[in-house]
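# predicted model follows, preceded by the sequence.
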Amino acid sequence: MSRMPVFNSPFLIGFDDIERALDQVAKATSDGYPPYNIERLTRTEDQPERLRITLAVAGFTQDQLEITVEERQLVIRGRQQDDKTRQFLHRGIAARQFQRAFLLAEGMQVLGADLVNGLLSVDLVRPEPQRIIKKIDIAVRD
C-alpha cells in the first residue's frame, strides 16, 4: 500500500524538502546512547536566541569526539579504543562508539561546542531572516 504524501496540497509549492526531511527523521534509529538534552537559550545583550544540544559523553576526551555538518545534518561521533594493556577484574564501563545525527532547518548555523565535566554542548543559531517584499510587475500582452 502506497503512502499518501503529506504535502500534496496545491497550495504548498516547493515543500518536497520538508517531506523528505520528515521521512529521514522517521527512518532514523537510535539506541538512546548517549542521552541528550535540547534547550532554548534566551537572547542576552551579547548573544542571540539559540539552541543548545547537550550530550552526556563521560569518559570521552576531546580527541575522541567529532562534530560535523553534513548536508543539513549535525553529526556527532564518539570513538573510544580498548586499551589492551589494562587487565580488568571487572569491566562495567565498555569502550563504545556512537553517532547522533540531528536534522537542521534551513539557515541553522553551529556557533561552537564545549566539553565540560563529561557534557558536550553544541550551540546553534538561526539568524533572523530579513523581511523581503518584492513587487512583481504584470506584463500586458494583446
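Looks like it came in fine.
# CA only for contacts and neighbour counts going forward, please
Will do.
# and the helices in this protein, which stretches?
16-27 (DSSP state H).
# could you state which residue of this structure sits nearest its centroid?
Nearest to the mean C-alpha position of the chain, counting by CA atoms, centre = their mean, stands Phe102 at 2.6 Å.
# that residue contacts Gln73, correct?
Yes - taking contacts as CA atoms under 8 Å, Phe102 lies within contact range of Gln73: 5.5 Å.
# all strands of this protein, in order?
Shown for the chain, the strands assigned by DSSP state E span residues 36-41, 50-56, 65-70, 73-79, 97-103, 109-116, 119-125.
# the first one - contacts with which helices or strands?
In this structure, strand 36-41 packs against strand 50-56, with contacts taken as 3 or more CA pairs under 8 Å, 6 or more residues apart in numbering; DSSP states H and E.
# one more to weigh against that first structure:
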Amino acid sequence: MRTIDLSPLHRFAVGFDHMQRQLDTLSRLDETTQSYPPYNIEARSENDYRISLAVAGFDAGDLDVTVKESTLVVSGRQDHPEAEVKYLHRGIAGRTFERRFELADHIKVVAADLANGLLHIDLKREVPEEMKPRKIEITAKPGGNVQKSIENKAA
C-alpha cells in the first residue's frame, strides 16, 4: 500500500494532518464493497447539495443516517425473516450496506427523506460569519503613519 507523507508541508501550513487522514481513507477504499447502493450527488445551488441513494425495498426504519465529525454514514439493514420468502428470481438487492461520505468543512446535513425507493439527504454549506471574507481598509495619515480598519463584508 502506498502512503503519502505530507509532513514537509507542516512547516508552511497548519491543518494538513486532516488532509493526510482523508487521503489515507481514500487509499483504503475497496470499490467492490462501495458499489451498493448506487447514488447521485447533486449541486442544487452554490451552497446546497443533495445525495440520493437507491434503496429499493428498504423502509425508513431499516435505514440509519449518522454524522460523526466530518463523515456522513448511511447504513441499511432489513430485519425481515428470509426463511418465510421463497424466491423464483431475486433481482432486488436487500442486503445490509454502509456507505460513507466525507463532508467538507462547514457542510451540514439539514434533512433526510425517503420517497419512491430513493433516500434523499439534503446538505447545506454554512460558513460562519467570522470565516467569510472581509475587507481591510488602509488609510494613510499625514507623516507616514498608517491606520487600518477592519470591516465585515457579507458574502
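Here it is on my side, so go on. Small disclaimer: the values here were computed from a predicted structure and weren't measured.
# report the TM-score for the pair.
Remark: TM-score between the superposed chains equals 0.77 [TM-score structural alignment, normalised by the length of structure 1]; 129 aligned residues with a CA RMSD of 2.5 Å.
# looking at the strands of structure 1, which is nearest to Asp17 of structure 1?
Taking CA to CA, strand 97-103 is the member of the strands of structure 1 nearest to Asp17 of structure 1, at 11.9 Å.
# once aligned to structure 2, how far is that closest one on average?
The superposed strand 97-103 of structure 1 is, by mean CA distance after the TM-score superposition for structure 1, a mean 0.5 Å from where its aligned residues fall in structure 2.
# select, out of the strands of structure 1, the one closest to Ala21 of structure 1.
strand 97-103 (7.5 Å).
# okay, and the closest one goes to which residues in structure 2?
Aligned using TM-score structural alignment, strand 97-103 of structure 1 spans residues 96-102 in structure 2.
# ok, now stretch 60-78 of structure 1?
The aligned range for stretch 60-78 of structure 1 in structure 2 is 58-76, by TM-score structural alignment.
# contact partners of that stretch?
Stretch 58-76 of structure 2 has contacts (CA atoms under 8 Å, 6 or more residues apart in numbering) with 77-79, 94-105, 109, 112, 114, 117.
# make it 6 Å
By CA atoms under 6 Å, 6 or more residues apart in numbering, the surrounding residues in contact with stretch 58-76 of structure 2 are 77-78, 96-103.
# just the buried subset of these, please.
Buried members of the contacts of stretch 58-76 of structure 2, scored by 16 or more other CA atoms under 10 Å, are 77-78, 97-99, 103.
# returning to that earlier point: which ones are touching the residue nearest to the centre of structure 1?
Phe102 of structure 1 makes contacts with 73-74, as judged by CA under 6 Å, 6+ apart.
# how close does it get to Glu49 of structure 1?
Distance, Phe102 of structure 1 to Glu49 of structure 1, using CA to CA, to the nearest Å: 19 Å.
# and for Pro127 of structure 1?
The gap separating Pro127 of structure 1 from Glu49 of structure 1 is 9 Å, by CA to CA.
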